[in-house]
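# One predicted model, sequence on top.
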Amino acid sequence: MKYETKVTSIGGMVQENIEVGQLLILFNEDIQDTDLREIAVCHTVDTLKEDIIVGDVLTIAGKKFDVTSVGNVALKTLKDLGHCTIKFDGDTKSNLPGEIHVKGIIPDVKIGDIISFE
């Protein structure tokens, strides 16, 4: 397991991000900025044990998604802040440096769900 964490809160704007942008924004639960908490799925703090690469698998609540691209800053922000933007569009090129793209339809995320990369 490269990274594994548990959802602890879901911001009020997360559903809008899903509907409009096909994305989930993740942050560690210790993020203090209330505006960021409003747009994010917050989760327990974990250590990124190994770089996430194309071909890895993201699992959310038991549903699996193939990683298709990783932005050049996504791993640093995931390590430092538990932050990345997961786009569910299957793109093979990240448009923004903090994005991780996966193939599939965004699952219904709930508090207590496990999010992992392997």
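That came through fine.
# all contacts plus neighbour counts: C-alpha atoms, from now on.
Will do.
# can you give me the strands for this structure?
Using DSSP state E, the strands of the chain run over 3-10, 23-28, 41-43, 57-60, 63-70, 84-87, 99-103, 114-117.
# I'd like these laid out as CSV, including distance to Lys93.
Formatted as CSV, those follow (distance: least, Cα to Cα, whole Å):
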stretch, distance to Lys93
strand 3-10, 22
strand 23-28, 15
strand 41-43, 23
strand 57-60, 17
strand 63-70, 6
strand 84-87, 11
strand 99-103, 8
strand 114-117, 19
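# Okay, one more to line up with it:
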Amino acid sequence: MLTKYETKINKLGPSVSEFLGEKMFILFGDNAPIELAEYCLLIDVNPVEGDIVVGDILKMGEKEYAITAVGDAVKKNLVSLGHITLKFDGSQSPELPGTLYLEDANITADIEPGSGIQIISK
């Protein structure tokens, strides 16, 4: 098992739960603009090892989700800004370049500051 990316959640914006109905989390580094930060999970900006591909696993806290599609700008945006959208709808084709698509899942805001986020290949 290879860890391609690892970070931690430093802060949850007060409006993160507004996107749960759309099955989305928005990640952003600590340099997020204030008007966006309230909707984001604020994370450390860290490098990505290798490419993120379909079949890799996103781990948030103790939960694991299969990656189903990867937008063209996901790696670049993670490395430069820590800013991508996680969409848990099972899409097979990446409609938006800055979005990482994951298996269809009901998500909840039961994550906490200090929780880890990893992308791993099995």
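On my side now, so go ahead. Only a predicted model underlies this, so the values are computations on that prediction, with no experimental measurement involved.
# can you tell which of the strands of the first structure is closest to Glu50 of the first structure?
Among these, strand 3-10 comes nearest to Glu50 of the first structure, with 7.8 Å by Cα to Cα.
# got the strands of the first structure as TSV, with distance to Glu16 of the first structure and mean neighbour count columns?
Shown next, in TSV, are the strands of the first structure (distance: least, Cα to Cα, whole Å; neighbours: other Cα atoms under 10 Å):
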stretch	distance to Glu16 of the first structure	mean neighbour count
strand 3-10	12	20
strand 23-28	9	24
strand 41-43	12	26
strand 57-60	19	21
strand 63-70	21	21
strand 84-87	14	23
strand 99-103	18	26
strand 114-117	20	20
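# Indicate which one of those strands is closest to Thr77 of the first structure.
So among those, strand 84-87 is nearest, using Cα to Cα, at 6.5 Å.
# Where in the second structure does that closest one align, residue-wise?
On the second structure, the counterpart of strand 84-87 of the first structure by TM-score structural alignment is residues 84-87.
# what about that stretch, how far off from the first structure?
The superposed stretch 84-87 of the second structure is, by mean Cα distance after the TM-score superposition for the first structure, a mean 0.4 Å from where its aligned residues fall in the first structure.
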